[in-house]
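*Asks:* sequence unavailable; structure follows:
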């Protein structure tokens, strides 16, 4: 991969990391601000449902942050853009679509196919 591509992806990943961290912080602020008492059980149930949804979003953000940091680490050790399965280079279009990916499109397609077969 060319240096200009690496620079592009480093900037992209850094921006993604900052956004994910800000979103995570905002989610935590929302959770701590919502210590309301509800007289109506339906209102309480709605609030609990919203809280569970917010926690799921926060968990997804946490996992994304971990993947972004891993991708940045792969940049530092020179393995960014190399497929974990086959060792081939991951195409720039694939990395633009999913910069945290560890698999080339062929290996990812095979993985998804295998998962579908196991589900059947």
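*Replies:* Arrived safely. None of these values were measured; they are calculated from a predicted model.

*Asks:* for the rest of this, base every contact and every neighbour count on C-alpha atoms.
*Replies:* Will do.

*Asks:* name the single longest helix found in this structure.
*Replies:* Using DSSP state H, we find that the single longest helix of the chain is helix 41-77.

*Asks:* may I see the buried residues of that helix?
*Replies:* For helix 41-77, burial by neighbour count (16 or more other CA atoms under 10 Å) applies to 47, 51, 54-55, 58, 61-62, 64-65, 67-72, 74-75.

*Asks:* what helices and strands are in contact with it?
*Replies:* When contacts are defined as 3 or more CA pairs under 8 Å, 6 or more residues apart in numbering; DSSP states H and E, helix 41-77 sits against helix 3-33.

*Asks:* so which elements touch the helix it packs on?
*Replies:* helix 41-77.

*Asks:* could you check the angle the helix it packs on makes with helix 3-33?
*Replies:* Inter-element angle recorded for helix 41-77 and helix 3-33: 150 degrees (by axes from the mean of the first three to the mean of the last three CA atoms, to 10 degrees).

*Asks:* and the next element down the chain from helix 41-77?
*Replies:* helix 92-97 (DSSP states H and E).

*Asks:* flag every buried residue along that next one.
*Replies:* Within helix 92-97, the residues that count as buried by 16+ other CA under 10 Å are residue 95.

*Asks:* any chance you could list what contacts that helix?
*Replies:* Helix 92-97 has contacts (CA atoms under 8 Å, 6 or more residues apart in numbering) with 5, 9, 81, 101, 104, 105.

*Asks:* reformat the residues you listed as JSON lines; add distance to residue 89 and neighbour count.
*Replies:* Compiled in JSON lines, those are given as follows (distance: CA to CA, whole Å; neighbours: other CA atoms under 10 Å):
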{"residue": "5", "distance to residue 89": "13", "neighbour count": "12"}
{"residue": "9", "distance to residue 89": "15", "neighbour count": "22"}
{"residue": "81", "distance to residue 89": "6", "neighbour count": "26"}
{"residue": "101", "distance to residue 89": "12", "neighbour count": "22"}
{"residue": "104", "distance to residue 89": "7", "neighbour count": "21"}
{"residue": "105", "distance to residue 89": "10", "neighbour count": "16"}
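
*Asks:* alongside the first one, take a look at this:
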């Protein structure tokens, strides 16, 4: 059975190492220049490819056959593990749509700029979370508003 240890962060870090071990976008360059856009495009594409690969491995494991654990406790444990694995894959499926949206923003020239304020999101935030659509400040304000509306 596949492990759920290869979460989004591990996959993203692996993509970064494969993509450009000798280049990291820096503040000494013009913000969202062609080289930075190419870096983030390739990073997003590699991240998406890695997610699809992991999903394919999960699908293959599911097709290999049902669990045949003799002990009820072992069977319950295996079913719990599969449930966690499938929830992880569902979360990654949703992440793929965010990756596609980020790629469209690169194509339209909007990538790297906050969808709320229009300000630059910042390279450090984009390196950490390439699908970010808001600055840290705008994201925090959004989360505060969300929390207030949930409390009502």
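*Replies:* Now that the structure is in, tell me what you want to look at. Here the structure is a predicted model, which is why all the values come from computation and not from measurement.

*Asks:* so where in structure 2 does the longest helix of structure 1 end up aligned?
*Replies:* Using TM-score structural alignment, helix 41-77 of structure 1 lines up with residues 72-108 of structure 2.

*Asks:* who's in contact with residue 4 of structure 1?
*Replies:* By CA under 8 Å, 6+ apart, no residues touch residue 4 of structure 1.

*Asks:* which one in structure 2 is aligned with it?
*Replies:* Checking TM-score structural alignment: residue 4 of structure 1 goes with residue 35.

*Asks:* same thing with residue 100 of structure 1?
*Replies:* Matched by TM-score structural alignment, residue 100 of structure 1 corresponds to residue 131 in structure 2.

*Asks:* how near is its match to residue 39 of structure 2?
*Replies:* With distances taken as CA to CA, to the nearest Å, residue 131 of structure 2 is found 13 Å from residue 39 of structure 2.

*Asks:* so which of the two has more stuff around it?
*Replies:* Ranked by neighbour count (other CA atoms under 10 Å), residue 131 of structure 2 and residue 39 place residue 131 first, with 23 against 20.

*Asks:* sec struct for that one, please.
*Replies:* Assigned with DSSP: H, G, I helix; E, B strand; the rest coil, residue 131 of structure 2 falls in the coil class.

*Asks:* dump the residue contacts of it.
*Replies:* Contacts of residue 131 of structure 2 (CA under 8 Å, 6+ apart): 98, 99, 102.

*Asks:* hmm, 10 Å instead?
*Replies:* With contact taken as CA atoms under 10 Å, 6 or more residues apart in numbering, residue 131 of structure 2 is in contact with 40, 44, 95-103, 105, 111-112, 125.

*Asks:* next: residue 49 of structure 2.
*Replies:* 11, 15, 43, 55, 96.

*Asks:* residue 72 of structure 1 too?
*Replies:* 9, 10, 11, 13, 14, 17, 66, 78, 79, 80, 99, 100.

*Asks:* any idea how far the third one is from residue 75 of structure 1?
*Replies:* Just to be clear, that refers to residue 11 of structure 1. 12 Å.

*Asks:* now the farthest one out in structure 1, which residue is it?
*Replies:* For structure 1, the largest distance from the centre (CA atoms, centre = their mean) belongs to residue 39, which lies 37.9 Å off.

*Asks:* still on that earlier bit, any chance of CSV for the contacts of residue 72 of structure 1, columns distance to residue 87 of structure 1?
*Replies:* Below are these laid out as CSV (distance: CA to CA, whole Å):
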residue, distance to residue 87 of structure 1
9, 19
10, 21
11, 24
13, 22
14, 25
17, 26
66, 22
78, 13
79, 9
80, 11
99, 17
100, 16
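
*Asks:* tell me the one among those residues nearest to residue 34 of structure 1.
*Replies:* Using CA to CA, residue 17 comes nearest to residue 34 of structure 1 of these, at 26.0 Å.
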